[in-house]
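> can't give you the sequence, but here's the structure:
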């Protein structure tokens, strides 16, 4: 009996040893780089336990402005010190003389350090190129002057560029065939998300040294520089943003206390975004559960009287704009007396300049009787209701979209509404179910200023390899579909200019600006109330200079009371700032 029991225990022990051996083989030889469901790289982790490192560049691609300036990060020449300096004699006085940092401050920083650090981080102490070279010529072990990549505390156009974060589950879902560390940063919004696949790191650049259990150097005091050494990666995403203009625009938006809204500035020459400001800002403490994550310039909004531009285009083409035809602007859209905005009898041009609701509600009803789809057709001709961001085939990606989180606009939601004359009238003044993004409104103005040709809006002009050569170019592209005629565009241009030049026009505040402006105002009822007051969306959308259009600008203040403004002042100051920039004025 005891012999049988002993044999049994021997078999169990042997099986256990085999299992342990198998597990050891799995850990040491088979799953060394993708251990467990978390794909832990055991080789990297074992090395990490006996090394200390300072990451110089995380390897993720960079965003540049149109002039090549880094937007999300900055590269700064900094002094790097390693903690093993506290265990050796080093010439801190020479480093102090070159850098300007007092000797006792340097030594104190090293004394409390547990790992390599850039002096002054998170607000790094910046060295000049000369200082950097002189410090490196000292060849003091554990003392380096390098150019390190730092994240900016204030990122220009932060909602347009977007955020990154760690998400192992999403990483595996998005890139099932790539071997990536769980700690790989993913783009989770904006251009960071759209261009994520191009931005993925090949590896980190870092300074590394090996330590024993007590943190002392294991192999003397040799520090090794580790770099993927790839001349092509990481790539640079060259945006169309002008960093200086962007920062100035953000200051103006905040100056005029735009809490929800912002502006879009387009370059007419290549139909690209020069500046985009969205408020509220992102809450850095809780970015993923915050309304500031939404790019308000890409989200559909109630647009109010700006939509009268679409009605005007359809009315022109269907001969409803006769010079001798008068509209009774002493009445509201429903026929009741207009007490606040009693303009009397106005012709088509004056109705547009003064933004008479009665005129455009009536015209919309007449157009609806001709064809229930006319308002939608013209909104589409003016690039107001579809996606306007750049789309196209890029490498193996079909229909790549630069602005993946862009909303589409709309005029009606249902066929019943489309066929209802009263709802058509309300739609004619940009109420009811009419919605559009501020970006699409800007593109409508660009379409008119260009003579009717619809073009996609670019936020990125190209992707560049690390060595500066072009990887992918994003050329100018037309938007498919019908256009308005050059004649209709010309008539709309004159109407938009009349808004500013008419003594009673809703844009008369812009008459004396240094650039000649054409545009359209809008005040939309939102159906929301605060402290018993109806809230509005306030707009001004236009282009300038009128004779030779160079810029398109849309400014919008969302969910504000009737007494709140800021849009006109913001628009005017942007025009002045651009004029001064173009003419070399400060």
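Arrived safely, thanks for sending. Just so it is clear, the structure is predicted and the values come from calculations on it, not from any experiment. Numbering: from 1, shown residues only.

> only C-alpha atoms for contact and neighbour calcs from this point on.
Noted.

> now the strands: where do they sit in the stretch 201-350 of the chain?
For the stretch 201-350 of the chain, the strands identified by DSSP state E, counting those that start in this stretch occupy 205-210, 224-226, 236-239, 261-267, 272-279, 326-328, 345-347, in order along the chain.

> Is it possible to get those strands out as JSON lines so that each row also shows distance to residue 398 and mean neighbour count?
Rendered in JSON lines, the data for the strands of the stretch 201-350 of the chain read as follows (distance: least, C-alpha to C-alpha, whole Å; neighbours: other C-alpha atoms under 10 Å):
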{"stretch": "strand 205-210", "distance to residue 398": "33", "mean neighbour count": "20"}
{"stretch": "strand 224-226", "distance to residue 398": "36", "mean neighbour count": "13"}
{"stretch": "strand 236-239", "distance to residue 398": "19", "mean neighbour count": "26"}
{"stretch": "strand 261-267", "distance to residue 398": "26", "mean neighbour count": "26"}
{"stretch": "strand 272-279", "distance to residue 398": "22", "mean neighbour count": "26"}
{"stretch": "strand 326-328", "distance to residue 398": "50", "mean neighbour count": "19"}
{"stretch": "strand 345-347", "distance to residue 398": "49", "mean neighbour count": "17"}
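
> put this beside the first:
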């Protein structure tokens, strides 16, 4: 008997140990697999019609999908006229479906009364998710916007990377019961690939904090125009702002506007460069050997080139005898008209092309303007003096001027500009487009501008190099003068290039330079 009891006891221990082991295996070893299986059995996946890859700044701060939207999941049998009237009160639009039974509405606006009616009277399941654009969306012109009818990209990065952004693997899902109905109170989640940044996302070169600050500076200074900030050593666009801005959530209000809110002036705005073009003329003269830094011309307040009279706007009674450095710092038109004639328009245009003018700057970026040069007959004769001071039919974009300036900051090296982070643009060694000696001499003249020239007395926390410009545009009663400033800092070891265009700004020193100063002092 004792032997039998002992055997039964041992067998019981073995069976109990087996059960415990099996229980441990199920609950611990297979926990995640079984949980996923259970959830997969009851998960209701909603096919999203407007899901897109997220656009990030360089530090993985969300530039899109960072704010809240409200979703209402309703059974189609409950979608009456009264229900649709309630949805319309909050601007709701169809955002997705679940099979043949459910429809999802998305709204930016939350109304407590409407919300309660939809829940209590129509059995709506409500959840909060991310919205594509913020109410105060930054970098709107760079990001672009979507077509309301089919959610395809119309401009900016949304258009440039339409296929990639539209391939987002994210789906919206909600826990359901055994017959596939939503369970109230469980909630809805957005499921992706599990990666921090999924393959459909974009990581831009923009710094969100800098971008926001630049937009604030433009607004605070009441400047209509554009700003481009580049990282000198890489050519990466750190900020690209255009003013006035637009709200991508309310595009209809801009379709008939004459204020140009939807135009990205940084890449689409075409302006005469005015005196900032003297950077090109000086580089062409030095590089071609047409002149040395010590060669002089006389400024008597007026000069005649090829039968065309040109007035020195900076000093109408004349600067007297100037060398190149003095003329550049004082932005003397008479000197540069004579310099242009000696250098020749072919050398000037060739240098302009080498420094990025006359062509787009960001490969593949949609709707970027290339600008234009005066035709050969114009620049050889009556238009030569205008070309020498950046006037006439010569047209550029702000981002082209930023690229030109960045070449001087890099001692003659051209880095291709980029708006998307990649290993290629981080390691780009650049291409030499003018000699280091020429770039150094032009850079030193740009430093003189800040000390003794048209930007003397500027209030920056660090040394800077730059060039002011005033550009006449239009004609007759519609003539206006735009203000330019382009430069880089710190002067001795450049980190940032900043270009500013202030429409109707009269002079660069009075309208564009203050914007440059605020950006410099924000970064230093």
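It's in. Note that the structure is predicted; figures quoted are calculated from it, not measured.

> TM-score them against each other, please.
Counting by TM-score structural alignment, normalised by the length of structure 2, the TM-score of this superposition works out to 0.73. Behind it: 431 aligned residues with a C-alpha RMSD of 3.6 Å.

> export the strands of the stretch 201-350 of structure 1 to CSV and tack on distance to residue 454 of structure 1?
Rendered in CSV, the data for these read as follows (distance: least, C-alpha to C-alpha, whole Å):
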stretch, distance to residue 454 of structure 1
strand 205-210, 44
strand 224-226, 49
strand 236-239, 21
strand 261-267, 14
strand 272-279, 13
strand 326-328, 32
strand 345-347, 29
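
> Show me the one of these that comes nearest residue 382 of structure 1.
Residue 382 of structure 1 lies closest, by C-alpha to C-alpha, to one member of the strands of the stretch 201-350 of structure 1: strand 261-267, at 15.9 Å.

> Give me the distance between that closest one and the centre of its chain.
Between the mean C-alpha location of strand 261-267 of structure 1 and the chain-wide mean there is a distance of 12 Å, by C-alpha atoms, centre = their mean, to the nearest Å.

> do stretch 396-416 of structure 2 as well
Its chain's C-alpha centre and that of stretch 396-416 of structure 2 lie 17 Å apart, by C-alpha atoms, centre = their mean.

> Over in structure 1, find the residue span that stretch aligns onto.
In the comparison with structure 1, stretch 396-416 of structure 2 aligns to the range 436-456 (TM-score structural alignment).

> and of the strands of the stretch 201-350 of structure 1, who's closest to residue 110 of structure 1?
When the strands of the stretch 201-350 of structure 1 are compared by C-alpha to C-alpha, strand 205-210 sits nearest residue 110 of structure 1, at 15.9 Å.

> which one of the strands of the stretch 201-350 of structure 1 lies closest to residue 567 of structure 1?
The minimum distance between residue 567 of structure 1 and those falls on strand 261-267, with 9.0 Å, by C-alpha to C-alpha.

> helices or strands up against the closest one?
Using 3 or more C-alpha pairs under 8 Å, 6 or more residues apart in numbering; DSSP states H and E as the contact definition, the elements that strand 261-267 of structure 1 packs against are strand 272-279, helix 438-449, strand 551-560.

> go with 6 Å
Packed against strand 261-267 of structure 1, as judged by 3 or more C-alpha pairs under 6 Å, 6 or more residues apart in numbering; DSSP states H and E, are the following elements: strand 272-279, strand 551-560.

> which residues touch residue 490 of structure 1?
Taking C-alpha atoms under 6 Å, 6 or more residues apart in numbering, we find residue 490 of structure 1 in contact with no residue.

> Map it onto structure 2.
With TM-score structural alignment as the matching criterion, the partner of residue 490 of structure 1 in structure 2 is residue 440.

> does its match count as helix, strand or coil?
What DSSP: H, G, I helix; E, B strand; the rest coil gives for residue 440 of structure 2 is helix.

> what about it, distance to residue 360 of structure 2?
Distance of residue 440 of structure 2 to residue 360 of structure 2, given as C-alpha to C-alpha, to the nearest Å: 26 Å.

> try residue 236 of structure 2
For residue 236 of structure 2, the distance to residue 360 of structure 2 under the criterion C-alpha to C-alpha works out to 15 Å.

> The residue nearest the centre of structure 1: which element?
When C-alpha atoms, centre = their mean is applied to structure 1, the residue found nearest the centroid is residue 160 (0.6 Å). Assigned by DSSP states H and E, residue 160 of structure 1 falls within helix 158-161.

> ok so, going back, for residue 65 of structure 1, find the nearest of the strands of the stretch 201-350 of structure 1.
Closest among those, using C-alpha to C-alpha: strand 236-239, at 5.1 Å.

> how long is stretch 333-352 of structure 2 end to end?
Across stretch 333-352 of structure 2, the straight-line distance between its terminal residues is 18 Å, by C-alpha to C-alpha.

> Check stretch 57-75 of structure 1 too.
First-to-last distance for stretch 57-75 of structure 1 - C-alpha to C-alpha - comes to 9 Å.

> Give me the contacts around that stretch.
Taking C-alpha under 6 Å, 6+ apart as the rule, stretch 57-75 of structure 1 contacts 148-152, 155, 199-201, 203-205, 234-243.

> Just the buried subset of those, written out for PyMOL, thanks.
Only the buried entries of the contacts of stretch 57-75 of structure 1 go into this PyMOL selection, using 16 or more other C-alpha atoms under 10 Å:
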select buried, resi 148+149+150+155+199+200+201+203+204+205+234+235+236+237+238+239+240+241+242+243
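
> can you map out the helices along the stretch 1-150 of structure 1?
With DSSP state H, counting those that start in this stretch applied, the stretch 1-150 of structure 1 shows helices at 2-25, 42-49, 92-99, 103-111, 129-137, listed in chain order.

> Where in structure 2 does the last one fall?
The one in question is helix 129-137 of structure 1. So helix 129-137 of structure 1 is aligned with nothing, judged by TM-score structural alignment.
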